[in-house]
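Undergrad: just to be clear, the model below is a prediction. Sequence and coordinates:
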Amino acid sequence: MSGLVDKIKSAAKGPIKEGGKINTKVLLKEHNPEQGTVDLDNLSGRNLIVGVPGAFTPPCSSHVPGYVTNASAFIEKGVENIYIVTINDTFTTNAWREKLGASNESKVHFLSDDTGAFTKSLGLDFDATGLLGGVRSQRYVLIVEGGIVKKAFVESHAPDITVTSADNVLKAL
């Protein structure tokens, strides 16, 4: 019954909109697989939150490198940090970060939303059971300033990388 209630609440709330406050009350995991330590609700300055359906998937593995290789260009445009959020465990998320060669990029953070609670609270989840085994994140990028979403880019279909491409988001800054 509670699963049905959660679905109804999520559907009624809808996805976060431009002008909305990030208020998830969820701590995400960056390095510690047992405890979340990263709070994206109260970020100061301008930051990017990049949501992806799954680490190691071909579309995500071609999408995220644009943010890693262009990190300095984003910083030059006033972005303080880039947070890549995926619904995977911390071990998988960190292995993916290593595989993508992003381990030395201090401004790009790979975060595990292992329960999907952060993504669900934003209203940006979808049922990917047939392909990825459960609920996953839509592909999105949020430009957040002082906890408020200033610009939201959300793909219509999870495999697409058009509005959320690093080049497109860079142009919008």
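TA: Received, thanks. Numbers count the residues shown, from 1 in each chain.
Undergrad: C-alpha from now on. contacts and neighbour counts both.
TA: Noted.
Undergrad: show me where the protein has its helices.
TA: 2-13, 58-63, 65-69, 71-76, 90-99, 117-122, 129-132, 166-172 (DSSP state H).
Undergrad: out of the ones you listed, flag the one nearest Glu30.
TA: Within the helices of the chain, the stretch nearest Glu30 is helix 90-99; the backing value is 6.7 Å (Cα to Cα).
Undergrad: another one to put next to it:
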Amino acid sequence: MTIKVGDRIPDVTLYVMSDQGPQAVKTGEFFKGKKVALFALPGAFTPTCSAKHLPGFVEKYGDLKAKGVDQVACLSVNDAFVMGAWGKQQNAGDKVEMLADGSGEFTKAIGMEFDLSARGLGVRSQRYSMLVDDGVVKSLNLEKPGAFEVSDASTLLGQL
């Protein structure tokens, strides 16, 4: 079942890259008491994700913060090493937390898995954005496969 507005984010473990290597992040703690702009995408270093999706959130970071967002986070079914390298390459810096869902545990728990095995990519995340307030989904923008029309930073900004 796909997560929907009003649902609570499941408590699973994701990873972020730090100077000491991959660090575990429990979603229950990450989302607790914060307003988070979360967006997910099929894969780091992929064309639309690298040219539009992540750069849009980096660019709109200040606007999102001004509207009350405490944290901006990017999630993908990639490992922490890949997400860390991609964040550096994209100049995400301290603006966007790069969350690695390497085994797809979070993605499967919210019903957002997308099987791209036929293209040699395995099971990935669908493209979406959501506003999560203290662990509860307040808005959700799910893309149709192959589209990039509603999960962008400007759309989420307009919902604040």
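TA: Now that the structure is in, tell me what you want to look at. Bear in mind the structure is a predicted one, so any value in this text is a computation, not a measurement.
Undergrad: for structure 2, identify the residue most remote from the centre.
TA: Going by Cα atoms, centre = their mean, the residue of structure 2 most distant from its centre is Ala118, 23.6 Å out.
Undergrad: show me what contacts the most centrally placed residue in structure 1?
TA: Nearest residue to the geometric centre of structure 1 (Cα atoms, centre = their mean): Gly51, 2.4 Å. By Cα atoms under 8 Å, 6 or more residues apart in numbering, the residues touching Gly51 of structure 1 are 84-86, 137-141.
Undergrad: these in strands, which ones?
TA: 84-86, 137, 140-141 (DSSP state E).
Undergrad: how close does the alignment partner in structure 2 of Val52 of structure 1 get to Glu113 of structure 2?
TA: Under the alignment by TM-score structural alignment, Val52 of structure 1 pairs with Leu41 in structure 2. Distance, Leu41 of structure 2 to Glu113 of structure 2, by Cα to Cα, to the nearest Å: 10 Å.
Undergrad: surely Gly123 of structure 1 and Gly20 touch.
TA: No - taking contacts as Cα atoms under 8 Å, Gly123 of structure 1 lies outside contact range of Gly20: 11.9 Å.
Undergrad: which of those two has more neighbours?
TA: Neighbour count, other Cα atoms under 10 Å: between Gly123 of structure 1 and Gly20, Gly123 has more, with 20 against 15.
Undergrad: which residue in structure 2 aligns with the more buried one?
TA: Looks like Gly123 of structure 1 aligns to Gly111 there (TM-score structural alignment).
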